[in-house]
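1. missing the sequence, but the structure's below:
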């Protein structure tokens, strides 16, 4: 192995390999059923592949515009208007990105400067804080407390200082499955009114909400929309996480600054896949049916865990199910997750990794975006623990 002689002053000395990579590798090494990393084990609709292949065969294989193909940006604008009653300008207010993670990093890089503070809610998805710290910002942690995982807006208000530049929200929330409601958005509007605080809203699971609950996008709230960049993901919506295509919407002035960074850290996203998705979006049922599709999987997985010693927590959205294991083990959750993978043959994610201080409520996260055969096999193993 080649060794460098260059002295390195790491910007992220505390960051190692992500827990998702670690647990997926351990699952592969042990032959365990992988319910850890959040990706489906089933194929997307062949019609999406056919639409993309048509674009390739038609010669649509060269650089697209920096902001994304007009066909896709128009399809996004139509979808957002139909769902949330807000019309975004496809030319100036929508940018196609190389997945949601790139959109989030780019938004942070565009607006957060050294010394700025960014409020995040923990358990916090693992890409937010490294992005904040890479550009010299400081993460400030609000708590979504076990077991309800709902924001305490009084606590959030107490964390706001003159250095607060941005608040990042995530709804439906990974890893907890909680969903913000109209009262939460009203509290957020009251909190940020008459400030220059920007909002970055990670809404990649926008179509995966259950039990009649409605996802309320920041795009649907005019006061919040005016100060927000809203991110979504085609990977989550159309079961194509490996395509790494998402988008961000926001007011033209905000999008102008976003694109200044976007054009130099990605520039653009591959043409035929954009065109394939644009064609596929012409049938709204393909995203509107996602809630029922995943609710069936959630309910099936929860049924599989009946008779086990896991305590299932509520799951209002996403394709993740949290469970307490206090009736099984007193191990810390990271050790328990490793034990589960090696000994029980099912890989999970320990929720403490989503806390900066390692807060451990003895809770693990299962991904149920799997075929029923996978979930049934996992259920059989989990009931034996």
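-> Yes, it's here. A quick note: this is a predicted structure, and the numbers were derived from the prediction, not measured.

2. all contacts plus neighbour counts: C-alpha atoms, from now on.
-> OK.

3. for the most centrally placed residue in the chain, what are its contacts?
-> Closest residue to the average C-alpha location of the chain: residue 204 at 5.0 Å, with Cα atoms, centre = their mean. Residue 204 makes contacts with 100, 172, 231, 232, 233, 236, 237, as judged by Cα atoms under 8 Å, 6 or more residues apart in numbering.

4. for those, work out which two are farthest apart.
-> Across the contacts of residue 204, the longest distance by Cα to Cα is 14.1 Å; it joins 100 and 172.

5. which residues in the stretch 251-385 of the chain form helices?
-> 252-265, 271-280, 285-288, 290-304, 333-339, 372-383 (DSSP state H, counting those that start in this stretch).

6. could the ones you listed go into CSV alongside mean neighbour count and distance to residue 87?
-> Below are the helices of the stretch 251-385 of the chain laid out as CSV (neighbours: other Cα atoms under 10 Å; distance: least, Cα to Cα, whole Å):
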stretch, mean neighbour count, distance to residue 87
helix 252-265, 17, 12
helix 271-280, 22, 17
helix 285-288, 14, 19
helix 290-304, 18, 23
helix 333-339, 20, 44
helix 372-383, 17, 39
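
7. closest one to residue 20 among those?
-> Comparison of the helices of the stretch 251-385 of the chain against residue 20 by Cα to Cα identifies helix 333-339 as nearest, at 11.7 Å.

8. so which elements touch the closest one?
-> The contact analysis (3 or more Cα pairs under 8 Å, 6 or more residues apart in numbering; DSSP states H and E) places helix 333-339 against strand 349-350, strand 363-367.

9. apply 10 Å and report the result again.
-> helix 19-30, strand 346-347, strand 349-350, strand 363-367 (3 or more Cα pairs under 10 Å, 6 or more residues apart in numbering; DSSP states H and E).

10. pasting the second one now:
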């Protein structure tokens, strides 16, 4: 019944985790979910108020612009200039997305022909691979290893693969490893992409979830980046708006035009009221972002300290709300935690072959629940 393309798709990791959680919950188990990275903090009130006001306006009840409201795209350009010092032409170098996943999974259809290579990090967000499979391309995994600070070694990519690759996905601050990248790495990526004629897609939704004074750069800050790539960003993590489905792609105008052409054929744009709320988020006070980071940092410290007391070698991340922990067997470890203690963590293998030997904790639950998870783990022989 299904297409060959469907048979090539792996089961979506987080959907399977949801099934496993449901099975345990039916047994009456008190689940502590440290698996999927969905913020538990509410969307800030001023953003909600902007949505409510805009939803009352009948002018917003019609089909929205495919590319996004001019006012939203101007707000995106202004935010990028203020935050990263990157100057964008809002009319050509910004594009509204229904969350960054929208752009990540559709951009391959604009640039990848059947059999073309796409360079994707491993471990990495599953959308890089699934979007490639929908475009009938071939994924070449770029291993992210601890000894390389979880940065891909571009010189290790075979020359024949590099020459036939159409896209390269990069993602820092990184999901799932929580690694960060210096601007010097982005300069290497620009040179590599220029030499091989590759379109770079920087996935940067975690730039604002940072700790200890760290400020993540944008790929577009690197000299020449605007000539070879685009960056996907999202309001989901920064403003606790995962369910709102609003984000942006910014960068090279020609690349964005290709993505935009795909999107005009597969969706009808983002609800205008949501775009008005996003304008309020990007243009309004940013205290809410700093407050959220303070909460996440406390949770990070409690989790990392507890895991270290249990004997695990866990670095404290500078950004994201993930903790990437080495274990002997990720599937066995995750299953043990869920089946014996009701704790959900994500096995690293679900993010690619180089994710084996790790599990990912999401610090998207209150400190008290994280402490409870540590106490439950303390009672196990791990």
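-> All right, it came through fine. Computed from a predicted model, the values in this text were never measured in an experiment.

11. quick one on the thing from earlier: now the contacts of residue 204 of structure 1 as TSV including secondary structure?
-> Formatted as TSV, the contacts of residue 204 of structure 1 follow (DSSP: H, G, I helix; E, B strand; the rest coil):
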residue	secondary structure
100	helix
172	coil
231	strand
232	strand
233	strand
236	helix
237	helix
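
12. out of the helices and strands packed on helix 333-339 of structure 1, nearest to residue 128 of structure 1?
-> With Cα to Cα as the yardstick, what comes closest out of these is helix 19-30 (14.6 Å).

13. can you name every helix or strand that the closest one contacts?
-> strand 33-34, helix 333-339, strand 346-347, strand 349-350.

14. tell me which of the ones you listed sits nearest to residue 225 of structure 1.
-> Residue 225 of structure 1 lies closest to strand 349-350 among the helices and strands packed on helix 19-30 of structure 1, at 33.0 Å (Cα to Cα).

15. what stretch of structure 2 does the closest one fall on?
-> Aligned using TM-score structural alignment, strand 349-350 of structure 1 spans residues 346-347 in structure 2.

16. that stretch vs structure 1, average distance?
-> Here stretch 346-347 of structure 2, set against structure 1 after superposition, deviates by a mean of 0.6 Å using mean Cα distance after the TM-score superposition for structure 1.

17. tabulate the helices of the stretch 251-385 of structure 1 (CSV), appending distance to residue 323 of structure 1.
-> Formatted as CSV, the helices of the stretch 251-385 of structure 1 follow (distance: least, Cα to Cα, whole Å):
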stretch, distance to residue 323 of structure 1
helix 252-265, 38
helix 271-280, 35
helix 285-288, 28
helix 290-304, 10
helix 333-339, 11
helix 372-383, 12
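
18. map residue 188 of structure 1 across to structure 2 for me.
-> Alignment note (TM-score structural alignment): residue 188 of structure 1 maps to residue 189 of structure 2.

19. pretty sure its match is touching residue 197, no?
-> No: using Cα atoms under 10 Å, residue 189 of structure 2 makes no contact with residue 197, being 11.5 Å away.

20. of the two, give the one with the bigger neighbour count.
-> residue 189 (24 against 16; other Cα atoms under 10 Å).

21. how about the secondary structure of that one?
-> Strictly by three-state DSSP, residue 189 of structure 2 counts as helix.

22. residues contacting it?
-> The neighbours of residue 189 of structure 2, taking Cα atoms under 10 Å, 6 or more residues apart in numbering as the test, are 152, 154, 168, 170, 183, 195, 198, 200, 219, 222, 224-225, 228-229.

23. now do 8 Å
-> With Cα under 8 Å, 6+ apart, residue 189 of structure 2 has these contacts: residue 154.

24. next, work out how far apart it and residue 126 of structure 2 are.
-> 21 Å (Cα to Cα, to the nearest Å).

25. also residue 342 of structure 2?
-> 25 Å.

26. cool, residue 51 of structure 2 as well?
-> 31 Å.

27. what's the answer for residue 305 of structure 2, then?
-> Applying Cα to Cα to residue 305 of structure 2 and residue 126 of structure 2 gives a distance of 29 Å.

28. cool, residue 147 of structure 2 as well?
-> 23 Å.

29. go on, residue 203 of structure 2?
-> 12 Å.

30. neighbour count: the two, which is higher?
-> residue 203 (28 against 20).

31. wait, that one touches residue 128, no?
-> No: the pair residue 203 of structure 2 / residue 128 is not scored as a contact, 9.8 Å apart, by Cα atoms under 8 Å.

32. shared neighbours, these two?
-> 104, 169.

33. how many neighbours does the residue lying closest to residue 320 of structure 1 once chain neighbours are set aside have?
-> Here the nearest residue to residue 320 of structure 1 in space, its sequence neighbours aside, is residue 367; by Cα to Cα, 6 or more residues apart in numbering that works out to 4.6 Å. Around residue 367 of structure 1 there are 24 other residues, counting by other Cα under 10 Å.

34. alignment lookup: residue 367 of structure 1 to structure 2.
-> Match for residue 367 of structure 1 (TM-score structural alignment): residue 362.

35. surely its match is in contact with residue 36?
-> Yes: counting by Cα under 8 Å, residue 362 of structure 2 touches residue 36, with 6.6 Å between them.
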